[in-house]
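Asker: pasting a predicted model and its sequence here:
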Amino acid sequence: MRDDRRTRVIVVAFLMIVLCGLLVWAGTLESDPDRNEFPNENDFVMSYDAYVGDRVQVGGTVVETDPVVFVVTTKDGDRMEITAVSFEGDPSVGDEINVYGTLETEQRVIVIDSYTREPWERYYMYAVSFIAGLWVLVRFVRGWRFDRDTFAFKPRTEARAETEEQYG
């Protein structure tokens, strides 16, 4: 295979087109319970009775703990309080929970599996990921340079010289 700038541009453009096509194709697929994709609050809030008896996956914020009641909010801003029946665990008011279970009448879900997350955990995850991303970016920029002639990344010779002096 030829190793020049034009070939690399064509290959990168081709791979980007394939990636965009696969993303569009994935967006056209429907939910399939056999693939562990279950209806969520965006599906059943507007037509609740149609989903009674089905397994659902839903998440929201705890507003009451005995019994566990949580509020779900759809993309459209509609809200619904749902009672979690057979919930194992001890969530606090304000915690975020995700529940997998069977949807029942009277806005109840019989819990099969669930997990609870405190509100600060999401911000911690984003902060740690951001710091790690910056660290990787700095390491990449310090160790590599972009060669416009070959349209490729190449190791920086200064970084190699510093490393060789440091470690022999």
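Answerer: Received the coordinates, thanks.
Asker: hey, let's count contacts and neighbours off CA atoms from now on
Answerer: Fine.
Asker: and stretch 23-37, how far from the chain's centre?
Answerer: In terms of Cα atoms, centre = their mean, to the nearest Å, the centre of stretch 23-37 is set 15 Å apart from its chain centre.
Asker: same question but for stretch 141-152, I mixed them up
Answerer: 31 Å.
Asker: pull out the buried positions in that stretch.
Answerer: Neighbour counts over stretch 141-152 (16 or more other Cα atoms under 10 Å) mark Gly143 as buried.
Asker: A further structure is provided below for comparison with the first:
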Amino acid sequence: MLTTPRSRVAAVFALLSLLFGLCVWYGALAPAPELGAHPDQEDLLGQYDAYVGDRATLTGQVVDTDPVTVVVTGAGDSRQLTVTDLSTPVREGETLWVFGVVEPGRTVRAENAFTVGSGGTRYALSASLLAGLWVLARLARQWRFDAEGWALEPRGGERDAPGFGRLRTLAGREDEDA
């Protein structure tokens, strides 16, 4: 158990370093369709012809509906691609996510697709913000920070914290005073 502030800081530093390393490693992975990692719009913008006949995923803004044309962007570049065999109704201005087969002539034959309205991102960010604030409020109400031990402790002691009696019961430990 980590009991000193120095060991806790070292543990947090080690975990954050590991997280950073995993993010760098993941970002360095190349497309591997056999593992489910298909090329995306950045790969298509760089070497479109190399992926003809392969499955790919792309996201773009719908700029025309007859035929369905999307603008895909990435790495400082943007291009228009035509999407065929689309069963999802689309409107100009929506964001279209497509999984399909790359074909010659800047065309992608859709196998699966869905649209996200212009408010989709705002809604997701707002819901995440509210959920985060709710969790922080619960944390502030039910826990306190012990600066001496660099630890979170239940307010009023362990027995007064909501849910702790139930947790001990679920863990199979009886209350010591019973």
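Answerer: Ah, there it is. Please read these numbers as outputs of a predicted model, since none were measured by experiment.
Asker: how near is the closest residue to Asp95 of the first structure other than its chain neighbours to Glu96 of the first structure?
Answerer: Closest residue in space to Asp95 of the first structure, ignoring its immediate chain neighbours: Glu118 at 4.8 Å, by Cα to Cα, 6 or more residues apart in numbering. When Cα to Cα, to the nearest Å is the yardstick, Glu118 of the first structure and Glu96 of the first structure sit 6 Å from each other.
Asker: ok, now Pro39 of the first structure?
Answerer: Distance, Pro39 of the first structure to Glu96 of the first structure, by Cα to Cα: 19 Å.
Asker: returning to that earlier point: now for the residue nearest to Asp95 of the first structure, how many residues are close by?
Answerer: 14 (other Cα atoms under 10 Å).
Asker: same question for Leu167 of the second structure.
Answerer: 11.
Asker: what's the burial count for the counterpart of Thr59 of the second structure in the first structure?
Answerer: Residue correspondence to the first structure (TM-score structural alignment): Thr59 of the second structure is matched to Gly59. Using other Cα under 10 Å, Gly59 of the first structure has 20 neighbouring residues.
Asker: separation between Gly59 of the first structure and Lys154 of the first structure?
Answerer: 46 Å.
Asker: once aligned to the first structure, how far is stretch 9-24 of the second structure on average?
Answerer: Superposed on the first structure, stretch 9-24 of the second structure shows a mean distance of 2.7 Å to its aligned residues (mean Cα distance after the TM-score superposition for the first structure).
Asker: on that earlier part again, the match of Thr59 of the second structure: what secondary structure?
Answerer: Following DSSP: H, G, I helix; E, B strand; the rest coil, we place Gly59 of the first structure in the strand state.
Asker: strands of the first structure, start to end?
Answerer: For the first structure, the strands defined by DSSP state E cover 55-65, 68-73, 79-85, 96-104, 108-117, 144-147, 152-155.
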